[in-house]
Structure formats: structure tokens, C-alpha cells
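Asks: Predicted model and sequence below, questions to follow.
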Amino acid sequence: MSDETRPHGRYAYSPLPLRPPYDWPGGKRLAVYVALNVECFDFGGGLGAELAPGGPQPDVLNYAWRDWGNRVGVFRLAEAFDELALPASVLVNSRIYAECPGLMDAFRARGDEVVGHGRTNAERQGTLAEDEERALIAEATAVLTREEGRAPAGWLGPWISQSRTTPDLLAEAGYRYLLDWCHDDQPTWFSTRGGGRILSLPYPQELNDIPSIVGRKDSGAQFAEMIVDTFEEMRRASCAAPLVIGIALHPYLVGQPHRLAPLRRALAHIASARDEVWITRAGTIADHAIGLPEGLVPG
């Protein structure tokens, strides 16, 4: 069987309705986290989301639009999180510390979680040879550990890019959970080589502003409506099983005033239900799942 057709072998099939139930802290059944992607890009090359079809490099229109997110939009989002008393998981490219000095101070002061997100979003890690990917993970991890005073526990690859060995490399580098796979609404154990394992935490592909706004050309109001509708439907479904909602945000998109206004209303809707749902950070959800009795988390 070729590499292109063989199964991934990371987890077994497990239908949600047949799993044993468990609770999140406080007897709650729905966990919600906000994932804020703080990213940098190459000038004159590399990958990057586009506001409009790019011209010849250097593509100033799209580069400057993305850079606005790190100079303006990210701080507007931090203010909105403060107003609503919302924690955040900040998925950060390691080169942000050199290219945008002081940007992360606001989130460090808030006590937010910092998640590894590669070096830059101008590249994908899944296309690299294994030794090159290992070096990328090591480089990004070393920077985050030095700057934040602790090693990150979670990882999301730039552009949600993984090779066939990424879970193994992350586990071997000391990571406790990864976010790249959107295959479930509950945490899932992934098998890794050598008899190890790493937790996969649900990360949104639908409730993610890039596929919504850049990919499908949804408006800010439509994206906000998606958040509210998803929250209400998942709150209903969580009566039967513990579930996780992640909301993936990028400052250059939803930091824009016309998108921030409806986003603020959607997040306020979720914040108003904090007595019924667990609003927390991705790493805290992972810690709780890792501490559950064996057999409750599928794998």
C-alpha cells in the first residue's frame, strides 16, 4: 500500500454517541476557547492570505493589510477580550518577537496562554524533510520558551500543515497537545511512534475567519452569526456529551472595525452564558482531558 493510500494509524474510529460521558469542571458540558493567531509574513515572497488578488511581488497591498493586524488590529482585539473578561490562547509565530517587539506584552499581562505556531506563516512545515521539520519545531519552541519563561504545551502548524511524522516530532519535543486536526468535537488521543501519544484538541475549520471571510467571502456579520449559531447548537448538543468549541481569529481580518463590531456582539453573547459553559483556554481544556480516567478520551 502506498503512502498516499495507507491509513494514518493515529486513532481508531469512535462514534460520538457511543462514547462514555464525562464533565468539564463545575459539571459543565461545553468548553469554549478563543484562538488568536498572531502571525508574520515575508515581504516580497512566501505564503499569505489575500484581501484581493495579489500583483507582482512585492505585493504591497496584501502585505500591508496583514501587517496592519500586528500594528493595530491585534490591540483592538485584546481590548475587546478585556471588556468581556475573555481568556485567550495566542497562537504565535516565533519571529513575531523580533519583528514586532512588545506586541506580546499585552497578552502576557493578561495571563493568556501562548501556543507554538511555527516560525512564520510565510511557510508550511508539512512539506519539509523530517530533520528540517524537527529543526523548525525546535527553533520556534526555543524562542517561545526564552521569551515567555516556559515551554509551550500546544502547537498549531502554520497553515495547519503537517507531515506524516508531525505528531511524532511534537511528542518528542515535549508537546502535550496539537490543534491541527479538525476531526472531532472532543479531545482525542493520537498514537505516536515508540509507544507514545499526544492529545489532539478540536480546532475550528468552519468557525475560522480565514475560510469564512477570505475563502467563502462571508461578511463580518455572517461570521459573527456563525459563531452564535454554532454556540447555541453546541450548547444544546452538549446535554448528551461534553464538547469543545474553538473560535479562530486573525487580527488583520476581524480586527477591522466593520468586522470587530459584530464579532464583539457574538463574543458578548457567549460571555453572557459563562455560568452555564466553561470559557477557558485551549491548554486548560487539554490539561483536564489528559487528567481524565483512562478510556474516557477516545484514541
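Replies: Perfect, thanks for sending it. Residues are numbered from 1 along each chain as shown.
Asks: When you work out contacts or count neighbours from here on, use the C-alpha atoms and nothing else.
Replies: Fine.
Asks: so how far is Ser212 from Arg76?
Replies: When distances are taken as C-alpha to C-alpha, to the nearest Å, Arg76 and Ser212 turn out to be 20 Å apart.
Asks: again with Gly220
Replies: Distance check for Gly220 against Ser212: by C-alpha to C-alpha, it reads 9 Å.
Asks: Those two: which has the busier surroundings?
Replies: Taking Gly220 and Ser212 together and counting by other C-alpha atoms under 10 Å, Gly220 has the greater number of neighbours (22 against 18).
Asks: For that one, which non-adjacent residue is spatially closest?
Replies: Distance criterion C-alpha to C-alpha, 6 or more residues apart in numbering; nearest residue to Gly220, sequence neighbours excluded, is Arg259 at 4.4 Å.
Asks: Tell me how many other residues crowd Gln186.
Replies: 19.
Asks: got it, and Gly102?
Replies: Using other C-alpha under 10 Å as the criterion, Gly102 is surrounded by 10 other residues.
Asks: Can you list the residue ranges for helices in the stretch 1-150 of the chain?
Replies: Remark: helices assigned in the stretch 1-150 of the chain by DSSP state H, counting those that start in this stretch are 60-68, 74-84, 96-99, 105-110, 130-148.
Asks: Please compare the first structure with the one that follows:
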Amino acid sequence: MAKFDTKMDRYPFVPITKRPTYDWPAGKRLAVYFALNIEAFEFGRNPGPDFTTMPAPPFHRGYAYRDFGNRVGVWRLIDLFQEFDIPLSVLANTAVYDAYPEVMAAFRQRGDEFVGHGRTNSERQIDMSEDEERAMLREVRDRFEKEEGAAPKGWLGPFISQSTRTPELLVEQGFGYMLDWFYDEQPQLFRTDLGPILSVPYPSMELNDLPAVFNRRVSDAEFADLLVDAFDQQLQDSEKYPLVFSVALHTFVMGQPHRTRNLRRALAHIASHRDKVWITTAGKIATHALSLPKGTLLSPDAAGSRASAAS
């Protein structure tokens, strides 16, 4: 019988039922954050499917569909989150500063968190050499620092794409946490050759509007139901251990009027439990997790030790 190598030396396997427990601020056990993707694409390069037919140059339908998000959809979503007094983790391409500066100003005025999300969603880290990726990360860090007065602490790669050296490069360039790996419902320390980086849960497949609506064909009402059901289940589970409930949205998807109306229902439900949960940002979750007593978060070195022992 063939034996498969399934070792992963970036983080250890420990069931959630056997970990140290802790609280979020004010004794809460469920942390809630919403990640809003603010993206810019280069016209003439494939921005992804237009969800009708296979895309072909000059890809104008896919570009126009996504451009709608920054022209119309984002403003509808800002109004909605303002109504419920919910902060946002804004996952932004730095090209947005040049193409849509009013959008970034609106989030700055709200006091939302900015998370590094590449230069543009027309490129992926996996397609870059190590030097190209390093230069891109440095450029993104420096642009945020210039525009916002501080470099972002968090990172999500365009297309949630990583190279084999991305975690090391993120540490090297001063990033403190990443969202690219969704393998848990608690923040986890992730091993790199330059010391650990924190992995904060991000709904890359499940509670992410883009794959849900267009890949899995979830209806608009069903997506709102998914948010409510997941929130209720995690709120119940959080009586046993601390958890993170996260939702990923795109302006050109959830900013459509019919979807915003359904999202309103889910936000109203979540906001009605504000006294029981910590509604916050990914950055504040990372800060709190890293402030916990030593040993509360699992050491990523245990993964490497177990892998070495098994080999």
C-alpha cells in the first residue's frame, strides 16, 4: 500500500477541544469581523470571469462589472455598515489610491482598518520571482505608510495566492498577520524561517460572497442565511472555546442592490447580539491574540518537531 507524505511543518495539529482557552475583550468568546475587498484592475488584462461566457480580450465586461463596485456598490455598503455601526477590515489594492482615491478617503474618515492586498488584482504572487514579490510587498507597505501614516499590519494576497516564500517575505517586510490560510476558527501562530507570523481566520471558501454566489450558485437569500446560521452556530460553540466569525465581501458582488438588501437582514441579526460578541477588525483580533500569555497560542515549532520525528 502506498504511503503518502502528509506532513505540514508550518503549524501543528492540535484539536480545538484540547487547546488552552481564553477570552476576547470584555469576556466575550466570539470575535466578529467583516473583510471588504477593494480592488483595482488593469483594463485589457483578464480580471476574472464576467459570469456569462468565457472571458476574451479586451475583457471589457469583466472590467466594467468590477468597476461598478467602486463607482456604486461600495457606497451602498458603506451606508449599510454605517447604519449598524460595524467597523471594516478594508483589503485594498494600492492602485485604488490612484484610480479611486475618494473610496480610500471614505474608509479613512470612518476609521476602518486597512489591510495590504497587493498593488492590483491583475497580478498574483505565485507568478512572481522571489525578488519581484519582495519588491511588490515593499511597495505596498510603503504606499500605505505614505497615504495613511502607518504601514498595514495585515496581508491578504490578490486571489489569496501565495508563493512558497510568501510567509517569510511578509515577516521580512514587517507584516504581523496574514489572512491567506483558512485552516482554523482561532488565530494561530504560523512558522516561518524568520520567526512566526499570526494567521487570522478568513473565509476564503465558505462565507465569501464571490465563490459562494458564482462558484457554488448560492442564491442571494441563501447567502444571508449562511451568515446567520454560521454566526448562530459559532455563538453556541463559543461557550466552550473562543472563536472568530469572519465574512468576506466584494463591492461588485454584495454592492448590488438586491444583495445589499439580503445582507442587511444578516447584519441586523448579528448586531442584535452585540452584547454577546466582540464586533471588531482582523487587526484588533491579531493584536489581542498576540497579547495573550505565552503558551496560550500553539507554538508553530511543534509542527517542525513532529515532522522531523516522523521522517
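Replies: Sure thing, it's come through. Since this is a predicted model, take the numbers as computed values, not measurements.
Asks: sorry, back to before: which among the helices of the stretch 1-150 of structure 1 is found nearest to Arg197 of structure 1?
Replies: Nearest of the helices of the stretch 1-150 of structure 1 to Arg197 of structure 1, taken as C-alpha to C-alpha: helix 130-148 at 17.2 Å.
Asks: Comparing the closest one with structure 2, how large is the average distance?
Replies: Here helix 130-148 of structure 1 is compared with structure 2 after superposition; its mean distance to the aligned residues, by mean C-alpha distance after the TM-score superposition for structure 1, is 1.0 Å.
Asks: which strands and helices sit next to that helix?
Replies: Contact analysis of helix 130-148 of structure 1 by 3 or more C-alpha pairs under 8 Å, 6 or more residues apart in numbering; DSSP states H and E lists strand 113-116, helix 166-172 as its packing neighbours.
Asks: how far is stretch 175-183 of structure 2 from where the chain is centred?
Replies: Averaging C-alpha positions (C-alpha atoms, centre = their mean, to the nearest Å) puts stretch 175-183 of structure 2 8 Å from its chain's average.
Asks: Give me the contacts around that stretch.
Replies: Contacts of stretch 175-183 of structure 2 with the rest of the structure, by C-alpha atoms under 8 Å, 6 or more residues apart in numbering, involve 152-157, 160-162, 170, 197-204, 283, 286.
Asks: Give me the buried positions along it.
Replies: Along stretch 175-183 of structure 2, the positions that meet the burial threshold by neighbour count (16 or more other C-alpha atoms under 10 Å) are 175-182.
Asks: same deal with stretch 23-41 of structure 1?
Replies: Of the residues in stretch 23-41 of structure 1, those scored as buried under the neighbour-count criterion (16+ other C-alpha under 10 Å) are 23-24, 28-41.
Asks: Where is the longest strand in structure 1?
Replies: strand 30-38 (DSSP state E).
Asks: Give me the mean distance between it and structure 2.
Replies: After superposition, strand 30-38 of structure 1 averages 0.3 Å from its match (mean C-alpha distance after the TM-score superposition for structure 1).
Asks: who touches that strand?
Replies: Residues outside strand 30-38 of structure 1 that contact it (C-alpha under 8 Å, 6+ apart): 24, 70, 74, 87-93, 96, 234-235, 238, 242-251, 277-282, 285.
Asks: which of those residues count as buried?
Replies: By the neighbour-count criterion of 16+ other C-alpha under 10 Å, the contacts of strand 30-38 of structure 1 include these buried positions: 24, 70, 74, 87-93, 96, 234-235, 238, 242-251, 277-282, 285.
Asks: For the stretch 151-300 of structure 2, which segments count as helices?
Replies: Counting by DSSP H, counting those that start in this stretch, residue ranges of the helices within the stretch 151-300 of structure 2 are 166-172, 209-210, 220-237, 251-254, 257-271, 282-290.
Asks: Tabulate those helices in JSON lines, adding columns for distance to Thr192 of structure 2.
Replies: Compiled in JSON lines, the helices of the stretch 151-300 of structure 2 are given as follows (distance: least, C-alpha to C-alpha, whole Å):
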{"stretch": "helix 166-172", "distance to Thr192 of structure 2": "5"}
{"stretch": "helix 209-210", "distance to Thr192 of structure 2": "30"}
{"stretch": "helix 220-237", "distance to Thr192 of structure 2": "30"}
{"stretch": "helix 251-254", "distance to Thr192 of structure 2": "33"}
{"stretch": "helix 257-271", "distance to Thr192 of structure 2": "36"}
{"stretch": "helix 282-290", "distance to Thr192 of structure 2": "16"}
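Asks: For stretch 288-296 of structure 1, list every residue counted as buried.
Replies: 289-290.
Asks: swap in stretch 109-119 of structure 2?
Replies: Taking 16+ other C-alpha under 10 Å as the neighbour-count basis, stretch 109-119 of structure 2 is seen to contain the buried residues 112-119.
Asks: Likewise for stretch 4-22 of structure 2?
Replies: Taking 16+ other C-alpha under 10 Å as the basis for neighbour counts, the residues of stretch 4-22 of structure 2 that come out buried are 7, 9-12, 22.
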